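Student: I would like to see how this sequence folds:
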Amino acid sequence: MVTHQIPFRMEIFSLVDVNLLLKIVLAIIMYSVGLSLRVQDFRYVVDNKQLLLLGLALKVILMPFLGFVLLSLTTLDSVYKFGIMILLFSAGGTTSNVITYWYKGTSALTVFLTTISSLLAVFLIPLLVNFMSIVYFGSGTDFSLPVFETVISVVLIIILPALLGLWVNEQFPVFAKRIEKIIKPLSVSLLAVVFLIKFLAPAAAGGTELSWPDLLLLTPVLVLINVLLMSAAYGICRWRRLSYQDSMTIGIEMGLQNAGLAILVGGVFIGNEELVKPSLIYAMFSFWTAMLFAYLIKNRYYEKSWT
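Tutor: Okay, here's the model as predicted:
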């Protein structure tokens, strides 16, 4: 009986092209983000340039820098450090929109931070990943990305679906609102399925073969990074005299990354499943820690100028 379990398991997972499914799910998620946007909403960007720029600076510049500093203090293998940096470069976790809405943050801000940081990631990821591969492994490493091909691939998966969703919302707003209510939860559920397959499937079928030693080694470091990034962002925003809502919103953005994009980069474009492990583990808890963060901020300051 035991001798037949693994082949049967591989046969089941071989029926699914995990990497193709990941690309499709990411495209659906970005399409749903586009459905929530209107051209007239970009007036918010014009009216709040400093707020948006601060959020982007924290998310795109400060977050990877702090992550790199924290990782330099650990004894993790370089391949895990590199995988975590890929995750931190993959800005634009869409679940931040949900948490911000639930806890009455600034929804317009989180949508634009998610969208714009995702667009920036398209062009920055190949350059930053190649740079960090040299930092961790030296020149001539196999951990590198072809810049042009990667940009084209991510444009097709990230930018075009978002633009299509924006166009549909502009042309057919009633229809867009209806299907957005279906697509958003569906896409998140599908992404969870992809993550589950990555957890359970053997390496030959596209899995990462996460082990308990992996979880015990990486989870404390990833939780520490997650909590410190959210706390640092919130503290800087309050120091800059931003409102509690805006500060909380940017803090949530700092705590949630696009794990699907990180998995695509590490597991598909680079082709090393070891790089995927930090993103899978991060995806397991980051939604809950970000929600706890929002709960604590909102309840502590609800009676203090939460308008």
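
Student: switch to C-alpha atoms for all contacts and neighbour counts from now on
Tutor: OK.

Student: How many neighbouring residues does residue 240 have?
Tutor: Taking other Cα atoms under 10 Å as the criterion, the count of residues near residue 240 is 12.

Student: Against residue 35, how distant is it?
Tutor: Counting by Cα to Cα, to the nearest Å, the separation of residue 240 from residue 35 is 32 Å.

Student: Residue 78: what's it in contact with?
Tutor: With contact set as Cα atoms under 8 Å, 6 or more residues apart in numbering, residue 78 has these partners: 136, 137.

Student: quick one: it from residue 19, how far?
Tutor: Applying Cα to Cα to residue 78 and residue 19 gives a distance of 24 Å.

Student: try residue 289
Tutor: Distance check for residue 289 against residue 19: by Cα to Cα, it reads 27 Å.

Student: Also residue 174?
Tutor: As for residue 174, its distance to residue 19 is 33 Å (criterion: Cα to Cα).

Student: Next: residue 69.
Tutor: As it turns out, when the distance is counted by Cα to Cα, residue 69 lies 31 Å from residue 19.

Student: between these two, who's got more neighbours?
Tutor: Neighbours around residue 69 and residue 19, counted as other Cα under 10 Å, are more numerous at residue 19. The numbers are 18 against 10.

Student: Nearest spatial neighbour of that one, chain-adjacent residues omitted?
Tutor: Nearest in space to residue 19, with sequence neighbours left out and distances taken as Cα to Cα, 6 or more residues apart in numbering, is residue 268 at 6.6 Å.

Student: Check the burial of residue 297 by counting its neighbours.
Tutor: Other residues within reach of residue 297, judged by other Cα under 10 Å, total 18.

Student: again, but for residue 119
Tutor: Burial of residue 119 is recorded as 18 neighbouring residues (other Cα under 10 Å).

Student: Quick check: buried residues in the helix or strand containing it?
Tutor: Element membership of residue 119, judged by DSSP states H and E, is helix 107-137. Along helix 107-137, these residues count as buried under the neighbour rule (16 or more other Cα atoms under 10 Å): 107-115, 117-126, 128-130, 132-133.

Student: one more, for comparison:
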Amino acid sequence: MSPGRADQHNSRMDSWLTTVGLPVALGIVMLGLGLGLTIGDFRRVAAYPRLVLIALGCQVLLLPALCFGLVLLFGLRPELAVGMMLLAASPGGTTANLYSHLFGGHVAVNVTLTAVNSVLAVVTLPVVVNLSADHFLGDAASIGLQFDKVLQVFAIVLVPVALGMALRSRFPRVADRLGRPVKILSVVVLVAVILGAVLKERANLADYFLAVGAVVLAFNVISLLIGYGVPRLAGVGRRESIAAGMEVGIHNSTLAITIAISPALLDSTEIAIPAAVYGIVMFFTAAVFGYLVSRRRAPAEAGRGRTA
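Tutor: Below you'll find the predicted structure:
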């Protein structure tokens, strides 16, 4: 194959991955989320109203404001600044549920928060990103996520969740059987798309990590501390606070990356860089955080056991 034809072939492959692969992959991910949710997950809000309000307030209002301050403090380039705000506006994901389970959190609370926040994000995420783009880029129309794109986000994100929940409700055995294959398929497609984006920008990866590594780390640590500390200060139990800490502190970086590089939405690899770096950093910071709060919990429980 000649160099010219090879370039055309690679270009077509990149185009197919971003225009077809990304929406399909995101739809599969959201379908998998829906397969694991029930109406009861949303009804559970009534059992933890104060915690849900506190956690969602931190997630939707406090974190974007703090992230905006960090972006200004670190002086990020406009595209990277928008990428950080996109990350801050992204809801928690299944990784938060896993970490909560590993470190003694109340997993049912995680499921509830993920369910509610995923629905809220359909509205809040475009608002945060548009305001950020208008502030940092000057011309919000230069990127794809405008208010007239909300319906596209709705179709790609919320409809598959609703379909998954409908399957879970009507055909629970089918949902159980589909759960694992859907997760595997979504991981395969997403890895292919994200690797394609990484390879395209491989020459700049070290620079990007240097540019956003510190702010990503600071944002992740602050998110974890706020997610755990604010509920504790409000008198919420430790297990529930651990769950809130994981939910607020572990953002869905996969969703942020997909929105950033999808041509139908933001169509920018550079905007995806903060979420990509965050996706690596948060595995370690969340593990350290989980270990520390677990160590604090263990002596307290041991003390109660001796006095009993």
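
Student: equivalent range in structure 2 for the helix holding residue 119 of structure 1?
Tutor: Mapped onto structure 2 using TM-score structural alignment, helix 107-137 of structure 1 covers residues 107-137.

Student: now swap in stretch 250-266 of structure 1 and tell me
Tutor: Aligning stretch 250-266 of structure 1 against structure 2 (TM-score structural alignment) gives residues 244-260.

Student: starting at the chain centroid, how far to the matching stretch?
Tutor: Mean C-alpha position of stretch 244-260 of structure 2 versus that of the full chain (Cα atoms, centre = their mean, to the nearest Å) differs by 2 Å.

Student: Endpoints of stretch 67-80 of structure 1, how far apart?
Tutor: Counting by Cα to Cα: the opening and closing residues of stretch 67-80 of structure 1 are 12 Å apart.

Student: Okay, the alignment partner in structure 2 of residue 45 of structure 1 and residue 52 of structure 2: tell me how far apart.
Tutor: The alignment partner of residue 45 of structure 1 in structure 2, by TM-score structural alignment, is residue 45. As for residue 45 of structure 2, its distance to residue 52 of structure 2 is 7 Å (criterion: Cα to Cα).

Student: Those two: which has the busier surroundings?
Tutor: residue 52 (23 against 18).

Student: Superpose on structure 1 and give me the mean offset of the helix or strand that contains the more buried one.
Tutor: Taking DSSP H and E as the definition, one finds residue 52 of structure 2 inside helix 49-57. Mean deviation of helix 49-57 of structure 2 from its aligned counterpart in structure 1 after superposition (mean Cα distance after the TM-score superposition for structure 1): 1.1 Å.

Student: Kindly list the longest helix within structure 2.
Tutor: When secondary structure is assigned using DSSP state H, the longest helix within structure 2 turns out to be helix 269-307.

Student: can you map out the strands along structure 1?
Tutor: Listed from the start of the chain, structure 1 has no strands (DSSP state E) to report.

Student: Closest to the centroid, which residue in it?
Tutor: residue 258 (1.3 Å; Cα atoms, centre = their mean).

Student: The residue lying closest to that one once chain neighbours are set aside and residue 113 of structure 1: what is the separation?
Tutor: Residue nearest to residue 258 of structure 1 in three dimensions, not counting chain neighbours: residue 93, with 4.2 Å by Cα to Cα, 6+ apart. Using Cα to Cα, one gets 10 Å for the distance from residue 93 of structure 1 to residue 113 of structure 1.

Student: I'd like to know how far residue 215 of structure 1 sits from residue 137 of structure 1.
Tutor: Going from residue 215 of structure 1 to residue 137 of structure 1 by Cα to Cα gives 23 Å.

Student: cool, and residue 279 of structure 1?
Tutor: Going from residue 279 of structure 1 to residue 137 of structure 1 by Cα to Cα gives 20 Å.

Student: quick one: contacts for the residue nearest to residue 88 of structure 1 when sequence neighbours are not counted?
Tutor: Residue nearest to residue 88 of structure 1 in three dimensions, not counting chain neighbours: residue 64, with 5.5 Å by Cα to Cα, 6+ apart. Shown here is residue 64 of structure 1, whose contacts under the criterion Cα under 8 Å, 6+ apart are 85, 88, 89.

Student: Return the closest of the residues you listed with respect to residue 195 of structure 1.
Tutor: Within the contacts of residue 64 of structure 1, proximity to residue 195 of structure 1 (Cα to Cα) peaks at residue 88, which comes in at 17.9 Å.

Student: Give me the neighbour count for the residue nearest to residue 83 of structure 2 when sequence neighbours are not counted.
Tutor: For residue 83 of structure 2, the nearest residue in space outside its immediate sequence neighbours is residue 271; the separation is 4.3 Å by Cα to Cα, 6+ apart. Taking other Cα under 10 Å as the neighbour definition, residue 271 of structure 2 ends up with a count of 25.
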